[in-house]
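Asks: Predicted model, plus sequence, below.
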Amino acid sequence: MTSPSEVSTLESEAVTICQDLIRIPSVNYGEGRGDERAVAEYVVASLKEAGIIASIFESASNRCNVIARIKGTDSSRSGIVVHGHIDVVPANAADWSVDPFAAEIKDGMIWGRGAVDMKNVDAMILAIVREWSRTGYTPSRDIVLAFFADEEAGMTYGSRWMTANHPEVFLGCTEAISEVGGFSVTVAGNKRLYFIEAAQKGIHWMKLTALGRAGHGSMMNEENALTAISEAVAKIGKHQWPQRYTKTVKILFEKIAQATGKPFNPTDLRPLLKEIGPTERMIGATLQNTANPTMLEAGYKANVIPGSASAVIDGRFLPGYEAELNETIRSIIGPDITIETISRDIALEVDFEGDLVEAMCSAILKHDPEGIPVPYLMSGGTDNKALSELGIIGYGFSPLRLPADLDFMALFHGVDERVPIAGLHFGVNVLKDFLENC
């Protein structure tokens, strides 16, 4: 049993390490441009102080992944991968009210790029294993600690590279936990639902290109490529996608209905979205496929009609509905516009049951007896996708108890990203109890 002084050390270290990590910029600019070297070296040093030997796997110059294995007492049990990523998206300091890399504490929160995505979780992991070192605790099963590079730009130099080139480091592991799960969403009656990620949408980023007849801007031209791509983009942007409800989504909305006392209509879940506040923006996108135009490229001079024009579409598909996404896009734009895949990744969905799920739920309920653990489908993706290709079943479980009025989803990649210190304290204790009982 953890003593009050140990809890205090555990919680204070989670805060201090989170600040340290934020103060080491590990910005991922995409297209291979990133640098996790300094933050990876910090992680290695932090683990070394706890007597844990970690290795850096460099996939490209300064693109660094950190791996360590804690041997469990029961060799008959399979291992679990506890992973995070150590890169962050860029931050324009002029837009922020604080220095995005100062890790300032203000209003009971740690402010800075990576505070919720996801150096807070990296800090919790490090704080927990450092406490184990102090107390002499050894987990029953092997725990592989993985701190990946490049999660923010397709995982090419991170988890994808590790699973392709060094699958041996995950040998014997069958399960995994990572980011964006176990956070609280307050609904009517001050009831707290804890969203545990059990599914993820797939990704298909595509470049559409229309070809036409180049010419002078003052002349008639019925083969204007820019007109063609604009019409296609407008149709995609305005398309009403059909509702498609996966097993995870159905369970979530049944729980929302039960908690709020609102009617549950299995054929139309949208009326319940308003019950979850700002989280509606993300969860609403998990009721259907989506395709959002994000970039346009055409022309080089005001009086020249371009011979080609292109657009980028961010397509996201539900588990089991990739073909519907692709076929619908083709039918919308017609046969004359070409489609080039920029990036594509799988969708995931796992069952919300079994010993691991029970351990997650029990850990939450120990620290919030009135909490209601629920599964959810994530509109984005995590490194669990790469691990799934090794047969490792992954969940999003990085617990945080959040203020009812905090727009948590807006903080991801947002201006003034911040994490409540009280939520971090809650999370590190829940995660510790989970890891000691999973």
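Replies: Noted; the coordinates are in hand. Numbers count the residues shown, from 1 in each chain.
Asks: Please make it C-alpha for all contacts and neighbour counts, starting now.
Replies: Will do.
Asks: does R344 count as helix, strand or coil?
Replies: Classification of R344 into helix, strand or coil gives strand, according to DSSP: H, G, I helix; E, B strand; the rest coil.
Asks: pretty sure it is touching K201, no?
Replies: No: with contact taken as CA atoms under 8 Å, R344 and K201 are classed as non-touching, separated by 11.2 Å.
Asks: Please identify which of those two sits among more neighbours.
Replies: Applying other CA atoms under 10 Å to R344 and K201 shows that K201 carries more neighbours, namely 28 against 14.
Asks: need the contact list for the more buried one.
Replies: By CA atoms under 8 Å, 6 or more residues apart in numbering, the contact list for K201 reads 286, 316-319, 346-348, 377-381.
Asks: Cross those residues against strands and list the overlap.
Replies: Secondary structure defined by DSSP state E assigns 316-317, 348, 377-378 of the contacts of K201 to strands.
Asks: could I get those as TSV with distance to E36 and neighbour count?
Replies: Rendered in TSV, the data for those read as follows (distance: CA to CA, whole Å; neighbours: other CA atoms under 10 Å):
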residue	distance to E36	neighbour count
R316	28	28
F317	30	27
L348	27	22
L377	29	29
M378	26	27
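Asks: let's bring in a second model and compare:
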Amino acid sequence: MAEQQHIDEQALDEVVRFTSDLIRIDTTNRGGGDCRERPAAEYAAERLAGAGLAPTLLERTEGRTNVVARVEGTDPSADALLLHGHLDVVPARAEDWSVHPFSGEIRDGVVWGRGAVDMKNMDAMILAVVRNWARLGVRPRRDIVIAFTADEEASAEDGSGFLADAHPGLFEGCTEGVSEAGAFTFHDGSGREIYPIAAGERGTAWLKLTARGRAGHGSKPNGENAVTRLAKAITRIGGHEWPTRLTPTVRAALTELAALYGVEADLDDVDGLLGKLGSAAALVEPTVRNSANPTMLEAGYKINVVPAEAVAFVDGRFLPGGEDEFRATLDRLTGPDVEWEFHHREVALQAPVDSVTYARMRAAVEEFAPEGHVVPFCMSGGTDAKQFSRLGITGYGFTPLKLPEGFDYAALFHGVDERVPVEALHFGVRVLDRFLRTA
């Protein structure tokens, strides 16, 4: 294929080596500031400098390092594009893995380790593409601002939030951004290959619930037991059935999937429609409504003492336009005896699926995966695009990977034995290069 000539063999080798190298740099983010991304940031900056760029290293907190660089385009009147990836990863217990999670081992055509899909693979693709451009003398049409961030796996306060708030000038001209996670192969089990491109994210609403009551002896009746009050609220939240609410992105996803499967796109009966889409329903099902999942409980200090206070944490997510409903529902479900507050909150995002940029992402995937079917989708979780949206940057999820049948990509995010095929990385470099040169 003619377009593949834009990517040389060195780029194919580098994307694999860079993924492996970055995995070997342990950037585990345990939350609460317990992480150090600087070694990975220095690694990325050195390779950007090797491509003739002038990377800037920035820290809000010592060791929590971000990297920003700009690739100048050929059209100074064009809006700039932000291309970003995070350097931190979630924890991994070595005893649970088939290989050491920070080995970066390459075995049987697969790169293993924490970050292989979330998201040091994309970091490596970005580095490989811009270095390939430097060797071949390629320049994109629009400026490309590259950002490697810290702290995405926690609050982003030391990463994209810090960059957006303290260094907005570095992103001057950026109107759109691209990062995780979309354009990967979803096999539906019946021979179809679907490539979902993210054009939206649910909002983040991590909640702290506090129940207060009357402390006392555990042997005596207590109608003001804080633990009981909290348990009732948590049970109501966990059992609540949230109503269906369709955003424009999800409507587009359901419409395109219905056409692909040859069924009526009955958007008045979403659950019925999902039942006709087979396994592809999983691409949409988490984003047709708000959600709230209790995840942590803290109460008491001795078995025969009723505590005066009990605390729980809830992972809540709300759709674009759905925050007011979310708040009102939590007020009702918690009741008068339990207070709730945001432990961490970030906005929901919505991106147009009829934009030129989305069309060019679609075209790049279809060129290298002509047998695939590209559809839009909304991410159930969140990314650094939330923080960059403060700068007016519209975010898309586009980390292209061609994956083999049976490769459970979604399960590997934060999962055991995280890994990525070498061929998937090669595909990603080619598609990313194609998109960025035409964006």
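Replies: Looks like it came in fine. Note that the coordinates shown come from a computational prediction; the quantities given were computed from them, not determined experimentally.
Asks: if we can go back for a sec, columns distance to L252 of structure 1 on top of the contacts of K201 of structure 1, output as TSV?
Replies: Putting the contacts of K201 of structure 1 into TSV (distance: CA to CA, whole Å) gives the following:
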residue	distance to L252 of structure 1
T286	11
R316	20
F317	18
L318	15
P319	16
I346	22
A347	18
L348	16
L377	9
M378	12
S379	14
G380	17
G381	18
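Asks: my guess is F413 of structure 2 contacts V117, does it?
Replies: Yes: with contact defined as CA under 8 Å, F413 of structure 2 and V117 form a contacting pair (6.6 Å).
Asks: So between the two, which is more surrounded?
Replies: Set side by side, F413 of structure 2 and V117 give different neighbour counts by other CA under 10 Å, the larger being at V117 (25 against 19).
Asks: what does the more buried one align to in structure 1?
Replies: Aligned by TM-score structural alignment, V117 of structure 2 pairs with V116 of structure 1.
Asks: what about the closest residue to its match other than its chain neighbours, how many neighbours?
Replies: The shortest distance from V116 of structure 1 to any residue other than its chain neighbours is 5.9 Å, reached at V419 (CA to CA, 6 or more residues apart in numbering). Residues contacting V419 of structure 1 under the criterion other CA under 10 Å number 25.
Asks: With the one 3 residues further on instead?
Replies: Residue neighbour count, defined by other CA under 10 Å, stands at 16 for A422 of structure 1.
Asks: after superposition, how close is the strand or helix carrying it to structure 2?
Replies: Per DSSP states H and E, A422 of structure 1 falls inside helix 421-435. Comparison of helix 421-435 of structure 1 with structure 2 after fitting gives an average deviation of 0.8 Å (mean CA distance after the TM-score superposition for structure 1).
Asks: What residues in structure 2 pair up with that helix?
Replies: Going by TM-score structural alignment, helix 421-435 of structure 1 lines up with residues 422-436 of structure 2.
Asks: Now do that stretch: distance to the chain's middle.
Replies: Averaging C-alpha coordinates over stretch 422-436 of structure 2 and over its chain gives two centres that are 19 Å apart (CA atoms, centre = their mean, to the nearest Å).
Asks: Count the residues that sit near the residue nearest to A150 of structure 2 when sequence neighbours are not counted.
Replies: Among residues not flanking A150 of structure 2 along the chain, G159 sits closest, at 4.3 Å (CA to CA, 6+ apart). Using other CA under 10 Å, G159 of structure 2 has 30 other residues around it.
Asks: cool, Y395 of structure 1 as well?
Replies: Based on other CA under 10 Å, the number of other residues close to Y395 of structure 1 is 29.
Asks: rewinding a little: the residue nearest to A150 of structure 2 pairs with which position in structure 1?
Replies: Across the two structures, G159 of structure 2 finds its equivalent in G158 of structure 1, going by TM-score structural alignment.
Asks: Can you verify my assumption that that match contacts D150?
Replies: Yes: contact status for G158 of structure 1 versus D150: in contact at 5.0 Å, counting by CA under 8 Å.
Asks: Nearest residue to the middle of structure 2?
Replies: By CA atoms, centre = their mean, the mean C-alpha position of structure 2 lies nearest to T383, the distance being 4.2 Å.
Asks: So C438 of structure 1 sits against D355, correct?
Replies: Yes: checked against CA under 8 Å, the pair C438 of structure 1 and D355 is within contact range at 7.2 Å.
Asks: who's more crowded, those two?
Replies: Looking at C438 of structure 1 and D355 with other CA under 10 Å, you find the greater number of neighbours at C438, namely 17 against 11.
Asks: contacting residues around the more buried one?
Replies: Under the contact definition (CA under 8 Å, 6+ apart), the residues listed for C438 of structure 1 are 355-356, 359-360.
Asks: export these to JSON lines and tack on distance to A127 of structure 1?
Replies: Listed next are these as JSON lines, based on distance: CA to CA, whole Å:
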{"residue": "D355", "distance to A127 of structure 1": "25"}
{"residue": "L356", "distance to A127 of structure 1": "22"}
{"residue": "A359", "distance to A127 of structure 1": "20"}
{"residue": "M360", "distance to A127 of structure 1": "19"}
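Asks: out of those residues, who's nearest R69 of structure 1?
Replies: Here the nearest of the contacts of C438 of structure 1 to R69 of structure 1, counting by CA to CA, is L356; it sits at 19.3 Å.
Asks: Let's verify the closest one: helix, strand, or coil?
Replies: Applying three-state DSSP to L356 of structure 1 yields a three-state assignment of helix.
Asks: do you know how far it is from F147 of structure 1?
Replies: With distances taken as CA to CA, to the nearest Å, L356 of structure 1 is found 21 Å from F147 of structure 1.
Asks: More neighbours: those two, which one.
Replies: Of the pair L356 of structure 1 and F147, F147 is the one with more neighbours under other CA under 10 Å, namely 25 against 19.
Asks: What does the more buried one correspond to in structure 2?
Replies: Taking TM-score structural alignment for the superposition, F147 of structure 1 sits opposite F148 in structure 2.
Asks: Alright, that wraps it up for me.
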